[in-house]
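*Asks:* give me the fold of what follows.
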Amino acid sequence: MSTHVNDANFDAEVLRSSEPVLVDFWAEWCGPCKAMDPILEDLSRELAGRVKIVKLDVDGNPSTVVKYNVRAMPTLMVFKDGEPADIKVGAGQSRVQLIKWLDQFAA
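*Replies:* Purely as a prediction, here's the structure:
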């Protein structure tokens, strides 16, 4: 299961991670976010040790949302070496597309 992060532990869990981190900025009321959940859960197991996948609820964590200028859900942002490396907005990516995208950053 994906790890849930928040404003308080974002620095430790994401920015200081030794492996690349995919942050799923999501919201409980977001249908497309929920549609992405099974795919991201599978990927978190499949890519374990290569890419860390975490979820951040945008409604409860305004500081991180504002800092990274997240305006639409779902937003998938890859962090590598403590910095944002790439971003995808929306739920239009298939499992295969996400794997291909994340392989670019995999440890």
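
*Asks:* C-alpha from now on. contacts and neighbour counts both.
*Replies:* Noted.

*Asks:* any idea how far K55 is from W26?
*Replies:* Remark: distance between K55 and W26 (CA to CA, to the nearest Å) = 7 Å.

*Asks:* I'd like the structure of this one too, to check against the first:
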Amino acid sequence: MAEGYGVIAAVVVLGLGGLVGAFALNKALTVTHATPEKLTTYESGVDPVGEGWAQAHIRYYLFAYLYVIFAVDAVYLFPWATVFALAGFGAASLVEMFVFLAFVAVGLLYAWRKGVLSWT
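*Replies:* Next up is the predicted model:
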């Protein structure tokens, strides 16, 4: 019985040793020289100019929100499509998915009626 725990303990010790060794090797091989250029703020390859405050139009947040809604929709649709053909999942899962898609369609219709989906 104890030999099973010995194998687990050996794997844990080897794993932790490898982790500590990797961090130590990284620290030993890293060359760091703090220069003024390295200490400046860096954002997407653009030098910082002016204030750090910029306002974004609310439209971009709405597009991000719509993307999240449809990404979640896709996350639910693909697993549903894989189990739909299995025995016992046919009619009930079809009705549940149409209810789910109806909620998503109502949300899309609401966004369309509010003019969120137009760029102008």
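
*Asks:* can you pull the TM-score for these?
*Replies:* Here the TM-score for the pair of chains, by TM-score structural alignment, normalised by the length of the first structure, is 0.20; 43 aligned residues with a CA RMSD of 5.4 Å.

*Asks:* if we can go back for a sec, neighbour count winner among K55 and W26 of the first structure?
*Replies:* W26 (24 against 19; other CA atoms under 10 Å).

*Asks:* ok, now how distant is the more buried one from V89 of the first structure?
*Replies:* W26 of the first structure is 11 Å from V89 of the first structure, by CA to CA.

*Asks:* same check, this time on I53 of the first structure
*Replies:* I53 of the first structure sits 16 Å away from V89 of the first structure, going by CA to CA.

*Asks:* among those two, which residue is more densely surrounded?
*Replies:* I53 (24 against 16).

*Asks:* list the residues that contact that one.
*Replies:* 2-3, 21-24, 40, 43-44 (CA atoms under 8 Å, 6 or more residues apart in numbering).

*Asks:* where along the first structure do the strands fall?
*Replies:* 3-5, 21-26, 52-57, 75-80, 83-89 (DSSP state E).

*Asks:* what comes up buried for the last one?
*Replies:* Of the residues in strand 83-89 of the first structure, those scored as buried under the neighbour-count criterion (16 or more other CA atoms under 10 Å) are 84, 89.

*Asks:* and it, what does it pack against?
*Replies:* Contacts defined by 3 or more CA pairs under 8 Å, 6 or more residues apart in numbering; DSSP states H and E place strand 83-89 of the first structure against strand 75-80.

*Asks:* surely M77 of the first structure meets L98?
*Replies:* No. Contact criterion CA atoms under 8 Å: M77 of the first structure and L98 do not qualify, at 11.6 Å.
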